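Peer 1: next input, structure requested:
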Amino acid sequence: MSAVPPDAGTPSPSTAGPGPGPAAAPLLEVRDLRVRIGGREIVHAADLTATPGRLVAVVGPNGAGKSTLVRTAAGLQRAAGGEVHWEGTDVRQVSGRHLARLRAFVPQRARVPDGIDVREAVMIGRSPRIGGLRRPGRADRDAVEDALRRASALELVDRQLSTLSGGELQRVQLAVGLAQGAPVLIADEPTSALDLGATATFAQLLRRLAGDGLAIVLVVHDLALAAAIADEVVVMADGRTVATGPPSTVLDRERLARIWRVDAALRTDDEGRTALDVAWLAPPAA
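Peer 2: Sure thing, here's the model as predicted:
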C-alpha cells in the first residue's frame, strides 16, 4: 500500500549512500536456487544476498523468474533445489512464525477486505509478535504508530482500506510489513500500478528505510528507478541470475541489448536524476 511524499529533507539516493559494506553479515542468502511450478522449472540457477542497510533491486524481462525468486526466498514457495538461508539457517528449518519475524513481504497487489480500517490492517502485521492467545498491548500499539509514521501513512490511520488510492494502499501495506519488526523487507513490484508521483514517493521511502538499517529486496521493472535507488542490482533472465553488481556496472548498454533486446542506455545527470534513453523506433536488438 502507498504513501504521502516524505519530508523534503529526505536524502536522495546519491546523498543517502549505501549501507554497511560487504563485511555486514548477510541476513538472507540464496544460492543456486531452483523452483518448479506445475511440472516446469521456472527458476534454474538464481542467487541473491540481502545485508543490513542495503537495497537490492531484482530486475529482468517478463517471465525471467524475479517474483518466483523472491517468493521462494520469503518461504512462500517451495524450492526444488539449491539453498535459502535466513541468518545462516536453512529456510526449511525455520518455523513460519519465526520467519515472519525475519522478513516482511509487500505484494504487488494487496487484498482489500471490506470493513477494515488502516489501523486495524497495520495491527495485523503485529501478529507474529502477539501470538494467538494475547491481545495487543501498549508495545504493539506503539509499533503500529511507528510503522505508520515510517511509511508516511499516519494521516490515513482512520480511513477504510476500500477508500484508498493505489499509492495510499501500497504505503499502508508497507506499514503492515514494518509493523512486523523484521530486519528484511521484500517488495514484489510494489510500484507497477502506481503513477509517477506515487512511485517516486514509494522509492524515497524504501531508500530511507535502507538508510535506517533495513535490508531491502525490491523486484522492479523500471530500470531507471532501480539504477537511481539500488546499492546493488541482480539481473535475471530465463530463470537464471546473469549479473550482480552496482547499477552503473550491471545495467550497461550491451547487457540491455542482450537481455531486453532494446537499444537503450542509462544516463545520470549532475543532479543525480536518472533516465533510460531508448531508441523506441529502432529495430529490435539482435
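Peer 1: from here on, just use CA atoms for contacts and neighbour counts.
Peer 2: Fine.
Peer 1: hey, where'd the helices end up in the stretch 51-200 of the chain?
Peer 2: Ranges of helices in the stretch 51-200 of the chain, per DSSP state H, counting those that start in this stretch, are 66-73, 96-102, 118-124, 127-130, 138-150, 166-179, 196-211.
Peer 1: buried ones in the fourth one?
Peer 2: Just to be clear, that refers to helix 127-130. Neighbour counts over helix 127-130 (16 or more other C-alpha atoms under 10 Å) mark 127-130 as buried.
Peer 1: the nearest residue to Arg150 once chain neighbours are set aside: neighbouring residues, count only.
Peer 2: Residue nearest to Arg150 in three dimensions, not counting chain neighbours: Ala175, with 7.3 Å by C-alpha to C-alpha, 6 or more residues apart in numbering. Close neighbours of Ala175, defined as other C-alpha atoms under 10 Å, add up to 33.
Peer 1: and for comparison, fold this next one:
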Amino acid sequence: MTREPGPRFDETVVLAVRDLTLRVGTRTLVRGLDLTARPGDVVAVTGPNGTGKSTVLRTLAGLRRSEPGAVAYGPAVTEAAGGDRNGIGYAAASLSAPGALTTVEFLRLLARLRGVRETAPDAFGLGACAATPIASLSTGERKKVGVAAAVLHRPALVILDEPFEALDEDSMDVVTRQIEGVRRRGGAVVLCTHRAERTTDVATKILRLGESGSSPDADTT
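Peer 2: Okay, the predicted model is just below:
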C-alpha cells in the first residue's frame, strides 16, 4: 500500500492508525479506527465474525489500502534493514508456502531472503516436523510455521491472524513464548484470536470491533 505521511508520533511508537475506514464493496466494515502500538504492546483485535478483524490486520501489514484514514509506522519499522519488508512480520490465518519444501527448507529460504542468520526449527517447536513437506503438515503445524516465518527476522511489528487456531496447549505455549519474545526485545504485536483465555494471557490492549460499520474502542488491560 502507499505509505501516507499519516499521523505524527514520537520515535518510540511502532504503529499509529488514525480514523481508519475499511470497506468491502458498498459495505463498511470498520469506521474511525484509532490505534497506537508502542514497544512492548500486544494488541488483541476482537469482535464477532464479519466485523473485519482479518481485514484490519491485512491493512496494518500493508497488504491492503485504507480508505480513508492513515496507517503510519515508526522508525523501528521503516528504518529496518530492507525497509518495511523487514520491519513487519505477518502471519495470515492460512499459511501460503510451497508445499514441496520441507519445514526447515522453507525457514532457510525465508532466512536467506530476509538476510538473517538461519534459525533452527526447534526454536519454534517444529523439530519433529523439520523434514516434513509443508503440504503434509497438519493445520496446527502449518500455523506454527506461519508464526515462525513472521518472527524469524526479528521485526519491530508482528501481525498474527488467529495464531492459536488448531493448536494444542503445548503448541499454544510455544506461540505465546514467541509473542513474549517480541515484547521483551521492544517490538509490538497485533493479533486476532478466538481464544479468550490467550487474549487475557498475552494482550496489553484490546481493540474491540463492533457491528458492521460501528466505531471500535481500545482498552488497556
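Peer 1: which residues touch the residue positioned nearest the centre of structure 2?
Peer 2: Most central in structure 2 under C-alpha atoms, centre = their mean is Ile159, positioned 1.0 Å from the mean C-alpha point. With contact set as C-alpha atoms under 8 Å, 6 or more residues apart in numbering, Ile159 of structure 2 has these partners: 57, 60-61, 88-91, 150, 189-191.
Peer 1: still on that earlier bit, among the helices of the stretch 51-200 of structure 1, which is nearest Glu83 of structure 1?
Peer 2: helix 66-73 (9.2 Å; C-alpha to C-alpha).
Peer 1: what residues in structure 2 pair up with the closest one?
Peer 2: Counting by TM-score structural alignment, helix 66-73 of structure 1 pairs with residues 53-60 of structure 2.
Peer 1: cool, stretch 28-44 of structure 1 as well?
Peer 2: Going by TM-score structural alignment: stretch 28-44 of structure 1 matches residues 15-31.
Peer 1: Gly186 of structure 2 matches what in structure 1?
Peer 2: So, by TM-score structural alignment, Gly186 of structure 2 is matched to Gly213.
Peer 1: residues touching that match, list them.
Peer 2: Gly213 of structure 1 neighbours (C-alpha under 8 Å, 6+ apart): 19, 52-54, 183.
Peer 1: sorry, back to before: which among the helices of the stretch 51-200 of structure 1 is found nearest to Val278 of structure 1?
Peer 2: helix 196-211 (18.3 Å).
Peer 1: quick one: distance of the helix or strand that the closest one is followed by to the chain centre.
Peer 2: Using DSSP states H and E, the helix or strand that follows helix 196-211 of structure 1 in sequence is strand 215-219. Averaged C-alpha coordinates place strand 215-219 of structure 1 at 3 Å from its chain's average position (C-alpha atoms, centre = their mean, to the nearest Å).
Peer 1: look up how far Leu95 of structure 2 lies from the residue lying farthest from the centre of structure 2.
Peer 2: Computed with C-alpha atoms, centre = their mean, the residue of structure 2 farthest from its C-alpha average is Thr26, at 26.7 Å. Between Thr26 of structure 2 and Leu95 of structure 2 the computed distance is 29 Å (C-alpha to C-alpha, to the nearest Å).
Peer 1: what's the answer for Val24 of structure 2, then?
Peer 2: 23 Å.
Peer 1: looking at the two, which one has more neighbours?
Peer 2: Leu95 (17 against 10).
Peer 1: so how far is Ala57 of structure 1 from the corresponding residue of structure 1 for that one?
Peer 2: Aligned by TM-score structural alignment, Leu95 of structure 2 pairs with Ala110 of structure 1. Applying C-alpha to C-alpha, the value for Ala110 of structure 1 to Ala57 of structure 1 is 20 Å.
Peer 1: ok, now Glu155 of structure 1?
Peer 2: 29 Å.
Peer 1: the two - which one has more neighbours?
Peer 2: Ala57 (27 against 12).
Peer 1: need the counterpart of that one in structure 2.
Peer 2: Checking TM-score structural alignment: Ala57 of structure 1 goes with Ala44.
Peer 1: contacts only, for its match.
Peer 2: By C-alpha under 8 Å, 6+ apart, the contact set of Ala44 of structure 2 is 190-193, 199, 203-207.
Peer 1: farthest-separated two in these?
Peer 2: Among the contacts of Ala44 of structure 2, Thr193 and Thr204 lie farthest apart (C-alpha to C-alpha), at 14.2 Å.
Peer 1: who has more neighbours, those two?
Peer 2: Counted by other C-alpha under 10 Å, Thr193 of structure 2 and Thr204 do not tie: Thr193 has more neighbours, with 20 against 17.
Peer 1: the more buried one against Val45, yeah?
Peer 2: Yes. Between Thr193 of structure 2 and Val45 there is a contact at 7.4 Å, judged by C-alpha atoms under 8 Å.
Peer 1: mind listing what's buried in stretch 235-250 of structure 1?
Peer 2: Here stretch 235-250 of structure 1 shows 235-244, 247, 250 as buried, counting by 16+ other C-alpha under 10 Å.
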